[in-house]
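**Student:** Sequence and predicted structure, then a few things I'm wondering about:
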Amino acid sequence: MSVLNTPIKPFTATAFKQGKFVDVTDADVKGKWAVFFFYPADFTFVCPTELEDLADIYPTLQGMGVEVFSVSTDTHFCHKAWHDTSPAIGKINYYMVGDQNHTISNNFEVLRPGVGLADRGTFVVDPEGTIQLLEITPEGVGRNATELLRKIKALQYWVSHPGEVCPAKWEEGEATLAPSLDLVGKI
């Protein structure tokens, strides 16, 4: 069952963020755009490349009113140790959420049965707390933060411009479409 267009479910967790342990809940997400960026485990190989890529665009996302929550089934203590020892992970200023009880991974339906690790999943949540975008990739394929940024810009545009849709490869400032009977068969 897809979680697309459903509200996020309640959760409480502890995260590592900018040198501190902080509590986060589903209530912290409401009222702003959010990215939940699930990955299998700390101290691995593809994961740090993705998390560093996301760290590079984090200031841009913040400027767009988007908060980032990276999530793995590791503890917040493990996140701190990784942050303190890895140059790539040391760049991260967004939330690194510990989901050792698997609540958040189960809520977003990315927990691998019998394994205890999350799939490589990306979810964009709107300010009302509704999941508007999801992407799951296999463990051996890293994600691209620039493409995620493009998709968030398209989502934000679409939500704020009723009656318009963003075509494939749409970039900010480009033409959109207004679906109508006149367009049927002409694209």
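**Tutor:** Ah, there it is.

**Student:** alpha carbons only for contacts and neighbour counts from here, please
**Tutor:** Fine.

**Student:** which residues in this protein form strands?
**Tutor:** All strands of the chain, identified by DSSP state E, fall at 12-17, 20-25, 33-38, 66-72, 95-98, 120-125, 131-137.

**Student:** okay, those, which one's buried deepest?
**Tutor:** Among the strands of the chain, strand 95-98 has the highest mean neighbour count (mean count of other Cα atoms under 10 Å), at a mean of 26.

**Student:** And the strands of the chain: which comes nearest Cys78?
**Tutor:** Nearest of the strands of the chain to Cys78, taken as Cα to Cα: strand 95-98 at 8.3 Å.

**Student:** Can you name every helix or strand that that closest one contacts?
**Tutor:** strand 12-17, strand 66-72, helix 76-85 (3 or more Cα pairs under 8 Å, 6 or more residues apart in numbering; DSSP states H and E).

**Student:** Please compare the first structure with the one that follows:
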Amino acid sequence: MSLINTQIPEFTATAYHQGKFVPVTQDNFKGKWSVVVFYPADFTFVCPTELGDLADHYAEFQKLGVEIYGVSTDTHFTHKAWHDTSDTIKKVQYPLVGDPSHQLARFFQVLITEGEDTGLALRGTFVIDPDGRIKTIEVHDNGIGRDATETLRRVRAAQYIAAHPGEVCPAKWEEGAKTLTPSLDLVGKI
């Protein structure tokens, strides 16, 4: 079953955010757009490049009213230690959520349950609307890093269609580009 349009369940977790340990619950996702970015583990190789890329684009996400949550199955203590020792992770200003109980990784269906990486998360990116519903999902192999600009594009598209019911965004749609209005007249004409 797809997670698209499903509601974030009740949960309680702890994040490392701006020098403090802070609680994160399903209520953090209500009333604003959010992006949840799962990654396998702290102190690894591809993960800091992705989190650093998101940090470099964080102001753009914030202008769109979006909060980012980085999540791994590490603890919030490990997130702090990584922040304190990595120049790339020091740039991260969004919450890094610990999920050692795997409650979030299980719900988002990114928990690895077999093989040498059992207990880690796949690379998963989820755009969540202000009602706490999942609007986009991207999950792939852990050897493939993600691009923050593509996540920004998907956020803009999700926000656009939420504000413009009846319109849809075609492939490679960018903000300001033409959208489509599905109708009988459009069938077979694209």
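**Tutor:** Done, it's in. Just so you know, these numbers come straight off a predicted model, no measurement behind them.

**Student:** Work out the TM-score between the chains.
**Tutor:** Overlay of the two chains. TM-score (TM-score structural alignment, normalised by the length of structure 1): 0.98; 187 aligned residues with a Cα RMSD of 0.7 Å.

**Student:** what would the helices and strands packed on strand 95-98 of structure 1 look like in CSV with distance to Asp42 of structure 1?
**Tutor:** Formatted as CSV, those follow (distance: least, Cα to Cα, whole Å):
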stretch, distance to Asp42 of structure 1
strand 12-17, 13
strand 66-72, 8
helix 76-85, 7
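
**Student:** Which one of those lies nearest to Val125 of structure 1?
**Tutor:** Proximity to Val125 of structure 1 (Cα to Cα) singles out strand 66-72 among these, at 9.3 Å.

**Student:** and that closest one, which stretch of structure 2?
**Tutor:** Using TM-score structural alignment, strand 66-72 of structure 1 corresponds to residues 66-72 of structure 2.

**Student:** mean distance, the matching stretch to its aligned residues in structure 1?
**Tutor:** Compared with structure 1 after fitting, stretch 66-72 of structure 2 deviates on average by 0.5 Å (mean Cα distance after the TM-score superposition for structure 1).

**Student:** what sits up against stretch 34-42 of structure 2?
**Tutor:** The set of residues external to stretch 34-42 of structure 2 that reach it, using Cα atoms under 8 Å, 6 or more residues apart in numbering, is 47-48, 66-74, 78-79, 82, 105, 110, 120-130, 142.

**Student:** before we move on, back to that, make TSV out of the strands of structure 1 and add distance to Leu4 of structure 1.
**Tutor:** Formatted as TSV, these follow (distance: least, Cα to Cα, whole Å):
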stretch	distance to Leu4 of structure 1
strand 12-17	21
strand 20-25	20
strand 33-38	13
strand 66-72	18
strand 95-98	22
strand 120-125	9
strand 131-137	5
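
**Student:** Mind checking the ones you listed for the one nearest to Leu181 of structure 1?
**Tutor:** Nearest to Leu181 of structure 1, of all those, is strand 131-137, at 25.9 Å by Cα to Cα.

**Student:** Could you list every helix and strand in contact with that closest one?
**Tutor:** The contact analysis (3+ Cα pairs under 8 Å, 6+ apart) places strand 131-137 of structure 1 against strand 120-125.

**Student:** which outside residues touch the strand it packs on?
**Tutor:** 8, 33-40, 110, 131-139, 152.

**Student:** okay, and that strand goes to which residues in structure 2?
**Tutor:** Residue span in structure 2 matched to strand 120-125 of structure 1, by TM-score structural alignment: 123-128.

**Student:** what does stretch 147-164 of structure 1 give?
**Tutor:** Taking TM-score structural alignment, stretch 147-164 of structure 1 hits residues 150-167 over in structure 2.

**Student:** what's in contact with the matching stretch?
**Tutor:** Contacts for stretch 150-167 of structure 2 (Cα under 8 Å, 6+ apart): 60-61, 64, 125, 127, 135-136, 168-169, 173-175, 179-182.

**Student:** between those, which has the most around it?
**Tutor:** The member of these that has the most neighbours, counting by other Cα atoms under 10 Å, is Val127 with 25 neighbours.

**Student:** Grab the nearest non-local neighbour of that residue.
**Tutor:** In this structure, Val127 of structure 2 finds its nearest non-sequential neighbour in Val35, 4.6 Å apart by Cα to Cα, 6 or more residues apart in numbering.

**Student:** I'd say Lys91 of structure 1 and Asp53 touch.
**Tutor:** No - using Cα atoms under 8 Å, Lys91 of structure 1 is not in contact with Asp53; the gap is 9.7 Å.

**Student:** Compare these two and say which is more crowded by neighbours.
**Tutor:** Ranked by neighbour count (other Cα under 10 Å), Lys91 of structure 1 and Asp53 place Asp53 first, with 20 against 17.

**Student:** Identify the residues contacting the closest residue to that one other than its chain neighbours.
**Tutor:** In space, and not counting its chain neighbours, Asp53 of structure 1 is closest to Ala145: 5.9 Å by Cα to Cα, 6+ apart. By Cα under 8 Å, 6+ apart, Ala145 of structure 1 lies in contact with Glu50, Asp53, Leu54, Ile57.
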